[in-house]
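Asker: The sequence isn't on hand, but the structure is:
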């Protein structure tokens, strides 16, 4: 072996040893806390045929329900994690949500009627441990004539998110949440 080959071998060995040592010192990827509840990226419509076309096209309710739930979870101390693989495999605690209904009728002159209904099931490694139906209604509130329909529906979803987070702290079967 000549000097050049020997130096290459020493350099390669040194780099490999440094890499292995660095890998041992590197922290492991953080795993979610044991009480984390896995959710999907949306709460899809159970049947789009039941929902007005303008709501489907303009409001994005399936995604906004999850967004509001995640935002409020941080403040309520509930650990949620979007994880499609865990949801599909029913691995760990999984909250499956679907939007069963959304109504947006009325106007500033005759009054508004808005409603969102969400059904959820909580699973622990595939076994159902609780379920609910959550419904929230709104007539728009003060200044409703100046608030868009989607914004009022989002308010309903925000209230539903708070209801779900309270329920997750003590899940039961056949719970009725919200305005019912």
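Answerer: Arrived safely. What you are looking at is a predicted structure, and each value in this text was computed from that prediction instead of being measured.

Asker: From here on, just use CA atoms for contacts and neighbour counts.
Answerer: OK.

Asker: how about residue 39, what does it touch?
Answerer: By CA atoms under 8 Å, 6 or more residues apart in numbering, the residues touching residue 39 are 80-84, 87, 94-96.

Asker: which one is the residue sitting nearest the centre point of the chain nearest to, not counting chain neighbours?
Answerer: Centre of the chain computed as the mean C-alpha position; nearest residue by CA atoms, centre = their mean is residue 66, 3.7 Å away. Excluding its sequence neighbours, the residue lying closest to residue 66 (CA to CA, 6 or more residues apart in numbering) is residue 42, at 5.6 Å.

Asker: let's bring in a second one:
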């Protein structure tokens, strides 16, 4: 009986850890939103920028479609919350209305289906209204592929982190607090 209890505890702990540990959004205490207006429409670049440096997996960029995946997923997730996301090839934060600049600061892709995945994506967002900067946020999510998830590809597991980033971005757009850090940061 003791063995079964220990096994159940270990299994649930591994499951939660592998799935990213649940909702770990970080809120700023006593922080005021950058705008009290409900954002209904926002424009974002069709291709997400990349911060150059050692924390970007070039192999992941070459193999996966991460740069177009975030705007696509943000469009879907935001629509569920009543926010229309327009994508453009000529992003200009000085345009009228709400503009959202997005940049990957980290893309870490380690491991594989046989030894386990260790994936992480971090996105930096800057929200503008009519050319004026309102707020910035950093969103980071990790995944190990999930317990008993089968043999998932690196791009599939990275895609799960990007999807969680898009969910966090949607939540932040509902109450855009400056210098917010969300997810697994």
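Answerer: The structure has been received and is ready for your questions. Keep in mind it's a predicted model, so treat the numbers as computed, not measured.

Asker: After superposition, what's the TM-score here?
Answerer: The TM-score (TM-score structural alignment, normalised by the length of the first structure) is 0.75; 147 aligned residues with a CA RMSD of 1.9 Å.

Asker: So which of the contacts of residue 39 of the first structure belong to helices?
Answerer: Taking DSSP state H as the definition of helices, the contacts of residue 39 of the first structure contribute 84, 87.

Asker: what's in contact with the strand or helix carrying residue 13 of the second structure?
Answerer: With secondary structure defined by DSSP states H and E, residue 13 of the second structure is part of helix 2-18. Residues outside helix 2-18 of the second structure that contact it (CA under 8 Å, 6+ apart) are 22, 143-147.

Asker: what distance separates that helix from the centre of its chain?
Answerer: 28 Å (CA atoms, centre = their mean, to the nearest Å).

Asker: check contacts around the equivalent of residue 121 of the first structure over in the second structure.
Answerer: Structural correspondence for residue 121 of the first structure with respect to the second structure (TM-score structural alignment): residue 126. Residue 126 of the second structure makes contacts with 100-102, 133-137, as judged by CA under 8 Å, 6+ apart.

Asker: Please give the element, helix or strand, for residue 126 of the second structure.
Answerer: strand 116-129.

Asker: go on, residue 62 of the first structure?
Answerer: Residue-wise, residue 62 of the first structure maps onto helix 61-76 under DSSP H and E.

Asker: So which bit of the second structure is that helix matched to?
Answerer: Counting by TM-score structural alignment, helix 61-76 of the first structure sits on residues 66-81 of the second structure.

Asker: what comes up buried for that stretch?
Answerer: 66-67, 69-78 (16 or more other CA atoms under 10 Å).

Asker: Please produce CSV containing those, extended by distance to residue 18 of the second structure.
Answerer: Formatted as CSV, those follow (distance: CA to CA, whole Å):
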residue, distance to residue 18 of the second structure
66, 21
67, 24
69, 22
70, 22
71, 25
72, 25
73, 22
74, 23
75, 26
76, 25
77, 23
78, 26
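
Asker: Which strand or helix spans residue 52 of the second structure?
Answerer: Going by DSSP H and E, residue 52 of the second structure is not part of any helix or strand.

Asker: What is the neighbour count of whatever residue of the first structure lines up with it?
Answerer: Matched to the first structure by TM-score structural alignment, residue 52 of the second structure sits across from residue 47. Using other CA atoms under 10 Å, residue 47 of the first structure has 11 neighbouring residues.

Asker: residues contacting residue 47 of the first structure?
Answerer: Counted by CA under 8 Å, 6+ apart, residue 47 of the first structure has contacts residue 100.

Asker: cool, and residue 132 of the first structure?
Answerer: 119-121, 172-177.

Asker: Just name the closest of these to residue 108 of the first structure, please.
Answerer: Residue 108 of the first structure has its nearest neighbour among those in residue 177, at 28.1 Å by CA to CA.
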